[in-house]
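Enquirer: All I have is the shape, not the residue letters:
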C-alpha cells in the first residue's frame, strides 16, 4: 500500500487537481465538518476555518493507494484512514476529498485542516514513517504475502512492537524487508515536479554534469565542460548550482553525487565538489538567467537591476541612456519608484499613513467582496446549525457546543 502527503496553503489549484479529468472516474467524498456543496468551496472553507492557526501551511493533502493484491480495496482504504486518523489525532478535524479510478486502480485523496478550534496546530512530524506504519498494518490484515519495501522498515518494526503489534512486526521480519538494501527513488517528489515543469529529464542532466566532472580536473575546466554541454555554473544560496537550459538551478554537489552513485554505486562527496569549485568566482544565480537571459539574448533588456543602463542602452531601448520615461532621477526600472519604496520599507509606510487611510484599507480587505473564500465559508457556516454550552468558545470567541441556536 502506497501513501503520500503534502502540507500547504490549499487553494483552488488543489481542488482542481482532485477533480482532474484524466482519471477514468472521480467520486467526490461526503465532507466532514464543512458546509460547502462543491469541492472547490470545501477547500476554500478549510482554508478560511484555519486562518486562526499559527501556521502558513494549514492544509494537509493525503492520498492512499492500496496494492492490487488486496482484494477489498474499499475496506483497505477505510482501515487505513481509521489508523491514520488515530495516529495523527485527526478524527475530529474537517476534511474533504475524492476517490479516483485510473486504469482499474482505485485510490483516495483527502484534504484535512490541521488547525484545531482552539488554534493549536496538529503535529505531523515524521509523517512519512507514521503513515508507512499504518500501511504495513493494512497490508498484514488484508493478507498480502509480503510488505511493500520501505527504507524505514527497521524503525517501523520497532514502533510496531512498542505498540503491541508483534504479529505485524514478525511478518515484516520474516519477509526479509528489514535486511534488504534500502530502496532509493529515482526522483524525490520535488525533483519530479521540477522535471515535469521544465521538461528536462533529470537523468540526462545528471549524466551531462557527471561527464563534465570526469572530463575536467579543476574548477575552470569543469565550467568550460558544462558550457560545452549547454549548461552553466552559478552561485546559489546553498553553494554552486548547475543551471539547465530553462534557467532552473540544481545544487551541484547533489547533482554530481547522485549521478555518480547511479553510475557505479559510489557517491562523489560534497566536500570533493566544493574543493574543486572553491577557486571560482561565479555570478549569482538570477543575474541574466532564465527569462532575463532569453530577453538579454534578444537585446530587450535595456536597464540593469539597479537603475543603470545595460550594454550601453538606456531605459526602454533609449540609446542615449535616458532615465525611465516619466520617472524622477534615481528611479528604478520597476515603474519609476524611488529607492525608499523598497519592499523592506512597506510596513513603515503603512504605519505612517493617516489613521483614516489605514481604516479604509482595513475595511476594503475585510469586505466579503474582496475575499470570496471567506465569504463562502461564512455562508457555509450560517447554513448549518451549531450546538452551544455556555463558557465554551472557539478561537474567534464563538460558541461551539449545547442548545441549538441558528447563526445568522
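Expert: Perfect, thanks for sending it. All of these numbers come straight from a predicted model, not from anything done at the bench. Residues are numbered from 1 along each chain as shown.

Enquirer: going forward, measure contacts between C-alpha atoms and count neighbours the same way
Expert: OK.

Enquirer: Now do the strands in the stretch 151-300 of the chain.
Expert: 232-236, 239-243, 249-251 (DSSP state E, counting those that start in this stretch).

Enquirer: is it possible to export those to a markdown table including distance to residue 212 and mean neighbour count?
Expert: As requested, the strands of the stretch 151-300 of the chain are exported to a markdown table (distance: least, C-alpha to C-alpha, whole Å; neighbours: other C-alpha atoms under 10 Å):
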| stretch | distance to residue 212 | mean neighbour count |
| --- | --- | --- |
| strand 232-236 | 11 | 22 |
| strand 239-243 | 11 | 22 |
| strand 249-251 | 15 | 20 |
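
Enquirer: want to throw these into TSV with distance to residue 372?
Expert: TSV is the format used below for the strands of the stretch 151-300 of the chain (distance: least, C-alpha to C-alpha, whole Å):
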stretch	distance to residue 372
strand 232-236	38
strand 239-243	40
strand 249-251	36
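
Enquirer: Identify whichever of the ones you listed lies nearest to residue 87.
Expert: Of all the strands of the stretch 151-300 of the chain, strand 249-251 sits nearest to residue 87, with 35.5 Å by C-alpha to C-alpha.

Enquirer: then this one, side by side with the first:
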C-alpha cells in the first residue's frame, strides 16, 4: 500500500476535492474529534482553532493506495491509518477518513482512502511537529506490503547496497566492525522476496543484498552470505517451505552449498586484491601527506623562531635605550655620581637586564616546547596511521586466507560428493551375485 502525505492549509479546497463526484463512489467513513457533522465544517473548525496559533499548514493529508488487484477491507484500511497515526505522533488528534472508488483507464474500479488530521494540539495550542514524515510513511508502507504478502515496488524496498562485490575498502571495514544485525538480515531477505516473482529475480535480489541462493544439504532452499554462513530461506522470509518451493521450483536445479562457496571465494579473491591495492595506494598517499605536513611545519617553525629572535632583539634594543636615557650628562651627571644616584641607576639597570634575560629565556623555552609538542603530535599521528594501515593489511590478508580456505574446503567437499555419487552409481550397475546353498547343489533322484 503506497502512502503519500503532506502538510497543508486550504481547508475548503481540500474538502471540495475529497467530495468531488468524479469518483464512482465517495464515502465519509469517519469524523473523529470534530463538532461539525460534515467534512467542510470539520476542516473549517480546524482552521478556526489554528487561528490561535501561528501555524499556516494546520492539516496533514494522507492518501492510501493499495496495489492493483488487492482486495482491502475497511478494517485493513483503518489498521494502516492507525499505524501511520502512531508513526506521525498524531494519536488522538481529530481526523476524517474518506473512501473513494474510482474507475481506472483499464475499466477496473479501484478503492483507495484519504485521511486528514488536524495538527493543532488544543491543550497546548501549538501544531504537532512532523519531522521525516516521508521516511516514516515509507516505513509503514513497507510494513504493510510485507504483512499482506503483496509484491513490493523496487523503489520502496531497502536499498540493495549490501552486495560485498560492490564494496569499497571503507565499506568492507565498516561491515566487519559493525557485524551483522539479525533484524537487518531478515529485512533484506523479506525485501528480496517481496520485490521478486520467480527464481531468477529472487536470486538477483538476494545477490544485491549480499547473499547467494543455493541448494541445502538438509534444509532445502538456503542462501549463503559472504562468510559462508547458511540461512534458511523460509525462516528468514517468514513463510512456509511449500511457498518457497512454489516460487523457486526444483531445488536440484540450484547449485549446492559447496559449489556456491567456491563461487563466493573465487568472486571475493579479486575483491581482496583490489582492497589491498586500494590500501597500498592510500598508505602511499598518506605517507606523502605526512612528509608535506612535516616540511610545512618545519618551515612554519623556522619562521616563528626567526620572528621571535628579531622581536627579542628589537625589544632588547628598545629597553637598552630606555635604560641609557636614565643617565644624565654634563654637570648633572657629575652631580648624580657625587650623590650616588648614578650608582643606583646602574644597579637598577643591571637588575632589569637580568629580569629581561630570564624573561627572554623563558619565552624561548616555551616556544621550543611548543614546537617540540607540535612535532611529537605530527609524528604520533603518522605512526598511528601507519600502524592502523598495517593492521588493516593484516586483516585483509586474513580475509583472503579465509576465502582461500573456504574454496579449498568446499572443493574437497565437492570432490567427496562426486566420489560418493560415482560409488553409488557403480554399486547400482554392479551385477548381484547369486546366493548358493550351504548344503551344495540338490540332486534329484
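Expert: Nice, thanks for sending it over. All of these numbers come straight from a predicted model, not from anything done at the bench.

Enquirer: TM-score of the superposition?
Expert: After superposition, the two chains reach a TM-score (TM-score structural alignment, normalised by the length of structure 1) of 0.39; 176 aligned residues with a C-alpha RMSD of 3.1 Å.

Enquirer: before we move on, back to that, for residue 193 of structure 1, which of the strands of the stretch 151-300 of structure 1 is the nearest?
Expert: Going by C-alpha to C-alpha, the one of the strands of the stretch 151-300 of structure 1 nearest residue 193 of structure 1 is strand 249-251, 13.2 Å.

Enquirer: what packs against the closest one?
Expert: strand 239-243 (3 or more C-alpha pairs under 8 Å, 6 or more residues apart in numbering; DSSP states H and E).

Enquirer: ok, back up a step: with respect to residue 75 of structure 1, which of the strands of the stretch 151-300 of structure 1 lies nearest?
Expert: For residue 75 of structure 1, the closest of the strands of the stretch 151-300 of structure 1 is strand 249-251, at 42.5 Å, according to C-alpha to C-alpha.

Enquirer: right, and the strands of the stretch 151-300 of structure 1 - which one's nearest residue 17 of structure 1?
Expert: Minimum separation from residue 17 of structure 1 across these (C-alpha to C-alpha) falls at strand 249-251, 26.4 Å.

Enquirer: can you map out the strands along the stretch 1-150 of structure 1?
Expert: Under DSSP E, counting those that start in this stretch, the stretch 1-150 of structure 1 gives strands at 2-8, 25-28, 59-65, 95-102, 105-113.

Enquirer: and what of structure 2?
Expert: Assigned by DSSP state E, the strands in structure 2 fall at 2-8, 25-32, 59-65, 95-103, 109-118, 120-121, 126-127, 211-215, 221-225, 230-232.

Enquirer: CSV for the ones you listed, including distance to residue 425 of structure 2?
Expert: As requested, the strands of structure 2 are exported to CSV (distance: least, C-alpha to C-alpha, whole Å):
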stretch, distance to residue 425 of structure 2
strand 2-8, 55
strand 25-32, 69
strand 59-65, 58
strand 95-103, 63
strand 109-118, 59
strand 120-121, 78
strand 126-127, 77
strand 211-215, 21
strand 221-225, 26
strand 230-232, 29
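
Enquirer: if we can go back for a sec, tell me which of the strands of the stretch 1-150 of structure 1 approaches residue 189 of structure 1 most closely.
Expert: That would be, of those and by C-alpha to C-alpha, strand 2-8, which comes in at 9.7 Å.

Enquirer: closest one to residue 348 of structure 1 among the strands of the stretch 151-300 of structure 1?
Expert: Using C-alpha to C-alpha, the strands of the stretch 151-300 of structure 1 put strand 232-236 closest to residue 348 of structure 1, at 30.3 Å.

Enquirer: Just want the angle from the closest one to strand 239-243.
Expert: Strand 232-236 of structure 1 and strand 239-243 are oriented at 140 degrees to each other (axes from the mean of the first three to the mean of the last three C-alpha atoms, to 10 degrees).

Enquirer: Does anything pack onto strand 232-236 of structure 1? Which helices or strands?
Expert: Applying 3+ C-alpha pairs under 8 Å, 6+ apart, we find strand 232-236 of structure 1 packed against helix 219-228, strand 239-243.
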